[in-house]
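sequence? don't have it. structure:
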């Protein structure tokens, strides 16, 4: 398995705060990120480019809706990792930790993989399950997502009681919520991606899901909309369920996914609707098992007396040292990405 060891605790603060050291000019917390021979830094620069452009568009949407709280959150993400400090081969900065930040989501994804992969790797017959409900419009999205969480909670409770009475199997696995936007029908498709230890649990989940949503009057979902398959590549499937909660780039015509001549589109108003509907929801979670206990890690602080300051430049798509004009990662935005960010952001459809 790849090494995904990067943490979200490398926060930096200027000044000395309550920590005093006469010889230091900067106090940083966390272990920092290696900058020597670390190819992940160029990927981080790319994500920073995408995040800034996306959040400027989201800010405009939030302003048009009068959502001041969302505006504040989007600005917070826009400034995430804007200034970094380097010293002794390490990079330190502050992170917003918002789920709509492409930088923080990538780091959080790495943390989850490191934490869960060893446990899931013991599930030799693991299955990947998708549970979904009928597509809905933006107005009803929050209600449907809330209903999905409630439905899963009831299913888990029923199966737990049966297992305790020795009349059923134990329900366990990891799940995440994702939501896609269909620009043709202007509808949203919230769904759970789940990894479970075996086929029996996968079949049980699908059966209970259909039972939970069964109605003689209204079609909430159907059997053909639920899917399961055996996990062939655990790392790939674990990454699949640890997404940002929504697909940022959406094909303009869902029936022509194979047509590479049609560029994907960012439906930013729809993305704002998805993020709003998911607010306060636990996007990724486990059920039916606990992780091995870890020793509590203490936050470490370091005083830096010899460091360099770098600021992210949208023009140069890199962190620039103002004293030397040098770029930190050497990342250059490719023309394809520039075209997408400049020409393929749709602020109307939702």
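That came through, no problem. Owing to the predicted nature of the structure, the values given are computational and were not obtained by experimental measurement.

hey, let's count contacts and neighbours off CA atoms from now on
Will do.

where along the stretch 201-350 of the chain do the strands fall?
227-230, 249-250, 265-267, 284-287, 301-304, 308-313, 318-320, 345-346 (DSSP state E, counting those that start in this stretch).

Pull the residues that contact the third one.
Strand 265-267 has contacts (C-alpha atoms under 8 Å, 6 or more residues apart in numbering) with 248-252, 340, 344-350.

again, only this time at 7 Å
For strand 265-267, contacts defined as C-alpha atoms under 7 Å, 6 or more residues apart in numbering pick out 248, 249, 250, 251, 252, 344, 345, 346, 347, 349.

Taking those together, which two end up most distant?
Greatest spatial distance among these (C-alpha to C-alpha): 251 and 347, at 15.1 Å.

the more surrounded of those two?
Neighbours per residue (other C-alpha atoms under 10 Å) separate residue 251 from residue 347, with residue 251 holding more: 20 against 16.

Give me the spatial nearest neighbour of the more buried one, chain neighbours excluded.
residue 264 (4.6 Å; C-alpha to C-alpha, 6 or more residues apart in numbering).

ok, now residue 313?
In space, residue 313 is closest to residue 319, 6.0 Å off (C-alpha to C-alpha, 6+ apart).

Same check on residue 181?
residue 188 (4.7 Å).

these two touch, right, that neighbour and residue 137?
Yes - using C-alpha atoms under 7 Å, residue 188 makes contact with residue 137 at a distance of 6.0 Å.

quick one: which of those two has more around it?
For residue 188 versus residue 137, neighbours defined as other C-alpha under 10 Å are more numerous around residue 188 (23 against 16).

what distance separates the strand or helix carrying that one from the centre of its chain?
Element membership for residue 188, per DSSP states H and E: strand 187-196. On the basis of C-alpha atoms, centre = their mean, to the nearest Å, strand 187-196 is displaced by 14 Å from the centre of the chain it belongs to.

take a look at this one as well, against the first:
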């Protein structure tokens, strides 16, 4: 990655027809449907099941404005970040970043219900909040049934941005070797059970070294499985250090961390907090084509919308109001009446952060260690 210093971010003009991108806004397809590979579950092989998608099965209930005030805060940050990412030079994801810019821009209100279209991109904070909540709801009963559950972190040595995608693929291949080995031993009655786990892929950027840290977080049912998994991982990656592989009891809070974002958006350098666009783009490009959350040998069912809910989602008539996001107001606004949807007001500190701390790259960098 180039050693560019901080660069100004281009701003898209207000949503006039002449300034909109040449392509249509995102229509609400599944999360990264064309960007990650789905593995079909196998009864005997214990194959992974991709859980990167989420479904909007109900209209959002607008009975409490404070709840949508939180969503307005997230939208305020996401839109500014999306504009910056869309202006990263030569990014392969420019179109997807603009899709995020339009995410939930228009909300239709009918009674106490709101409907909108979501981009479902991994970097969209609006969509990530929804997906995280749904994953927690889906897997909370599983985690509660594991009284001795442990959190496992599996790492490899840091790599450059150019090597990040290949490193992630190597990690997943090594993990799959372990999974298949355990499944075979189980079929031969050499193990009591195949690998049972929830796994999340994460990648972070070190601004001082300008390198990247891909790693897995897993929750497994017991300490024995955790320790055995750590040993098996080090056999696959001898260059990884024992101290980098962490095993600890997983309380409810630690387990819920598994369902949060797959990278840290905010980094700290010299006691200042920034959102650095160029390193984030490197991570997002490297993760494209890789699922970030998977379950292994855990039976779960997804909620299916009822007929009444499906009818409500399809309803497009008799709309009481149409609200459009206005970044300058940090809120959705009814263009006919001027009414604001949430009356959210960002604090001066948060507004300053959004306006000044989303930067192209680190002001200063040190070369990556050769050893």
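Nice, thanks for sending it over. Please read these numbers as outputs of a predicted model, since none were measured by experiment.

what TM-score do we get after superposing?
Once superposed, the chains reach a TM-score of 0.83 (TM-score structural alignment, normalised by the length of the first structure), with 305 aligned residues with a C-alpha RMSD of 1.9 Å.

can you give me the helices for the stretch 151-300 of the second structure?
164-187, 223-236, 252-256, 277-287 (DSSP state H, counting those that start in this stretch).

Mind putting those into a markdown table with distance to residue 73 of the second structure?
Putting the helices of the stretch 151-300 of the second structure into a markdown table (distance: least, C-alpha to C-alpha, whole Å) gives the following:
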| stretch | distance to residue 73 of the second structure |
| --- | --- |
| helix 164-187 | 31 |
| helix 223-236 | 38 |
| helix 252-256 | 22 |
| helix 277-287 | 20 |
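
Identify, out of the ones you listed, the most deeply packed stretch.
helix 277-287 (a mean of 22; mean count of other C-alpha atoms under 10 Å).

Relative to the first structure, what is the average displacement of that one?
Helix 277-287 of the second structure, aligned to the first structure and superposed, deviates on average by 0.4 Å (mean C-alpha distance after the TM-score superposition for the first structure).

For that helix, which helices and strands make contact with it?
Contacts defined by 3 or more C-alpha pairs under 7 Å, 6 or more residues apart in numbering; DSSP states H and E place helix 277-287 of the second structure against helix 65-86, helix 164-187.

Would you mind saying which of the ones you listed lies nearest residue 292 of the second structure?
Closest among these, once you apply C-alpha to C-alpha, is helix 164-187, at 10.4 Å.

chain center to that closest one, what's the gap?
That offset, for helix 164-187 of the second structure, works out to 22 Å (C-alpha atoms, centre = their mean).

quick one, that helix and strand 211-220 angle?
20 degrees (axes from the mean of the first three to the mean of the last three C-alpha atoms, to 10 degrees).

and helix 164-187 of the second structure, how far from the first structure on average?
With mean C-alpha distance after the TM-score superposition for the first structure, helix 164-187 of the second structure averages 0.8 Å from its match.

which bit of the first structure covers that helix?
Mapping helix 164-187 of the second structure onto the first structure (TM-score structural alignment) gives residues 141-164.

again with stretch 111-130 of the second structure
Taking TM-score structural alignment, stretch 111-130 of the second structure hits residues 88-107 over in the first structure.

Residue 306 of the second structure: neighbouring residues, count only.
Neighbours of residue 306 of the second structure (other C-alpha under 10 Å): 11.

I meant residue 193 of the first structure, not that one.
22.

Map it onto the second structure.
So, by TM-score structural alignment, residue 193 of the first structure is matched to residue 217.

Wait, that match touches residue 199, no?
Yes - here residue 217 of the second structure reaches residue 199: they are 5.7 Å apart, a contact under C-alpha under 7 Å.

circling back to that earlier point, of the strands of the stretch 201-350 of the first structure, flag the one that's most buried.
Across the strands of the stretch 201-350 of the first structure, averaging neighbours per residue (mean count of other C-alpha under 10 Å) puts strand 318-320 on top, at a mean of 24.

Now that strand on the second structure. Mean distance?
Strand 318-320 of the first structure sits 0.6 Å off on average (mean C-alpha distance after the TM-score superposition for the first structure).

So residue 131 of the first structure versus residue 212 of the first structure, what's the distance?
Per C-alpha to C-alpha, to the nearest Å, residue 131 of the first structure is found 12 Å from residue 212 of the first structure.

do residue 300 of the first structure as well
Applying C-alpha to C-alpha to residue 300 of the first structure and residue 212 of the first structure gives a distance of 48 Å.

Identify the residues contacting the closest residue to residue 190 of the first structure other than its chain neighbours.
Excluding the flanking residues, the one nearest residue 190 of the first structure by C-alpha to C-alpha, 6+ apart is residue 179, at 4.1 Å. Shown in contact with residue 179 of the first structure (C-alpha under 7 Å, 6+ apart): 188, 189, 190, 191, 245, 246, 274.

what does the last one align to in the second structure?
Which is residue 274 of the first structure. By TM-score structural alignment, residue 274 of the first structure lines up with residue 283.

now that match: how far from residue 343 of the second structure?
34 Å.

ditto for residue 199 of the second structure
Distance from residue 199 of the second structure to residue 343 of the second structure, by C-alpha to C-alpha: 39 Å.

And residue 244 of the second structure, by the same measure?
In terms of C-alpha to C-alpha, residue 244 of the second structure sits 46 Å off from residue 343 of the second structure.

ditto for residue 281 of the second structure
From residue 281 of the second structure to residue 343 of the second structure the distance is 32 Å (C-alpha to C-alpha).

try residue 302 of the second structure
Residue 302 of the second structure is 35 Å from residue 343 of the second structure, by C-alpha to C-alpha.

Could you do residue 337 of the second structure as well?
In this view, residue 337 of the second structure and residue 343 of the second structure are 14 Å apart by C-alpha to C-alpha.

Please identify which of the two sits among more neighbours.
Counted by other C-alpha under 10 Å, residue 337 of the second structure and residue 343 do not tie: residue 343 has more neighbours, with 17 against 9.

Please pull up the equivalent of the more buried one in the first structure.
Structural alignment (TM-score structural alignment) places residue 343 of the second structure against residue 330 in the first structure.

Which residue is the nearest non-sequential neighbour of the match of residue 274 of the first structure?
residue 203 (6.8 Å).

Is residue 106 of the first structure within a helix or a strand, and which one?
helix 102-120.

Now do that helix: distance to the chain's middle.
Distance of helix 102-120 of the first structure from the chain centroid (C-alpha atoms, centre = their mean) equals 10 Å.

list the buried ones in that helix?
102-111, 113-114, 120 (16 or more other C-alpha atoms under 10 Å).

swap in stretch 63-77 of the second structure?
Buried, per 16+ other C-alpha under 10 Å, within stretch 63-77 of the second structure: 68, 69, 71, 72, 73, 74, 75, 76, 77.

Can you report how many residues neighbour residue 309 of the second structure?
Counted with other C-alpha under 10 Å, residue 309 of the second structure comes out at 15.
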